[in-house]
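> dropping the sequence and predicted coords here.
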Amino acid sequence: MIGRLKGLLAHKQPPWLVIDVHGVGYELEAPMSTFYDLPEVGREVALFTHYAQKEDSVSLYGFLSEAERRLFRDVQKVSGIGAKIALAVLSGVSVGEFARLVQTGDVTALTRIPGIGKKTAERMVVELRDRAVDLAAGAPGGLPSAGPVPADPLSEAIVALQQLGYKPAEAQKMAKAAVEEGDSAEIIIRKALKSALR
């Protein structure tokens, strides 16, 4: 079981990143909450990881905080939820905000996260309400910082939104409505997701 990786950030393109650990490149899938705070490519990074093995695939997921990893694991304990929706949850809301939505039973806000329908949101509230207090306690505070500006931030943001479950036309509309001159892909995605959750 791989629980944590520390090495050089070799590549980042939402939702994928590669960490070079002594010459071995580990490919991980990460939520946008982690991408917001990643250093520049070539800098050292340490991530908590979740290793998942299925019959036909092996996946490695990376998180900057233990609270994110715990939420990722807890959400998947809800029946009918897999890794893709768990990543969408972390990309759509912070750990603290998710805990608040579950505690207050805000099903409407939860259904604004891609891939979550009313029944799934209701199951989340019922099955995770007891754990929400612990999740909120472990959630880090502070706002995510913006990363470096990539070559074409708008295109990168549109691709990332599609990978989070939005349809191509919807992703394009969201990103174009959110973009302002000088924005990095991470900032565009963050603003688009915030607008979608209003």
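Noted; the coordinates are in hand.
> can we go C-alpha only for contacts and neighbour counts from here?
Noted.
> now do the buried residues in the helix or strand containing R129.
In this assignment (DSSP states H and E), R129 forms part of helix 118-138. By 16 or more other CA atoms under 10 Å, the buried positions in helix 118-138 come out as 120-125, 127-129, 132, 135-136, 138.
> just stretch 180-192 next, same as before
In stretch 180-192, counting by 16+ other CA under 10 Å, buried: 183-192.
> and the comparison structure, right after this:
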Amino acid sequence: MATLAVLEPDALRRALADSDTKALTSVPGIGKRVAERLCVELRDKVDRPAPETATGAVGAGGIREQVAEALVGLGFTAGPAEKAVIAVLADDPDADASTALRRSLAMLGKAS
């Protein structure tokens, strides 16, 4: 999860496909050795990232899906997770995935 908080999914795929250990070591808890191991073990298991669009941005629907999936992966149920993400993106439609994830986690933490 820390990896997705620092790198967007396409950036992670690109880093693994290109063996970009520098990008991977920017994630807290991942050192040079672990980054190299991730590249070797996962290079062939991840799809190449799609070419960037003219804007280079993921649509709000894509961010909503990514953040909701991440929250479900953390153990939250799908309904409240989706509602939290929708509320966060309604307040800040330009939020990136990591910002939306942090704010959604804060919102879900207050609700429990």
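Perfect, thanks for sending it. In this text the structure is predicted, and so the values were computed from the model without any measurement.
> re the thing from before, got the buried residues of stretch 180-192 of the first structure as TSV, with distance to P148 of the first structure columns?
What follows is these, written out as TSV (distance: CA to CA, whole Å):
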residue	distance to P148 of the first structure
D183	9
S184	6
A185	9
E186	9
I187	10
I188	12
I189	14
R190	14
K191	16
A192	18
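> show me these that map onto helices.
185-192 (DSSP state H).
> so who does whatever residue of the first structure lines up with A100 of the second structure touch?
Here A100 of the second structure is matched to I188 in the first structure, going by TM-score structural alignment. Applying CA atoms under 8 Å, 6 or more residues apart in numbering, one finds that I188 of the first structure lies in contact with 153-154, 157, 175, 178-180.
> what residue of the first structure matches up with V27 of the second structure?
Per TM-score structural alignment, V27 of the second structure is aligned with L64.
> the strand or helix carrying D10 of the second structure: how far from the chain's middle?
Element membership for D10 of the second structure, per DSSP H and E: helix 9-17. Averaging C-alpha positions (CA atoms, centre = their mean, to the nearest Å) puts helix 9-17 of the second structure 11 Å from its chain's average.
> what do you get for stretch 17-36 of the second structure?
16 Å.
> quick one: end-to-end length of it, please.
Start-to-end span of stretch 17-36 of the second structure (CA to CA, to the nearest Å) is 12 Å.
> go on, stretch 24-35 of the second structure?
Stretch 24-35 of the second structure: ends 6 Å apart by CA to CA.
> returning to that earlier point: my guess is the match of V27 of the second structure meets L47, correct?
Yes: L64 of the first structure is within contact range of L47, at 5.0 Å (criterion: CA atoms under 8 Å).
> what does L38 of the second structure correspond to in the first structure?
Checking TM-score structural alignment: L38 of the second structure goes with nothing.
> so L38 of the second structure makes contact with L16?
Yes: the pair L38 of the second structure and L16 passes the contact test of CA under 8 Å, sitting 7.2 Å apart.
> need the contact list for G56 of the second structure.
Taking CA under 8 Å, 6+ apart, one finds nothing in contact with G56 of the second structure.
> distance of it relative to G79 of the second structure?
From G56 of the second structure to G79 of the second structure the distance is 29 Å (CA to CA).
> what's around the residue nearest to F48 of the first structure when sequence neighbours are not counted, how many residues?
Among residues not flanking F48 of the first structure along the chain, R4 sits closest, at 4.4 Å (CA to CA, 6 or more residues apart in numbering). A count of nearby residues for R4 of the first structure, using other CA atoms under 10 Å, gives 14.
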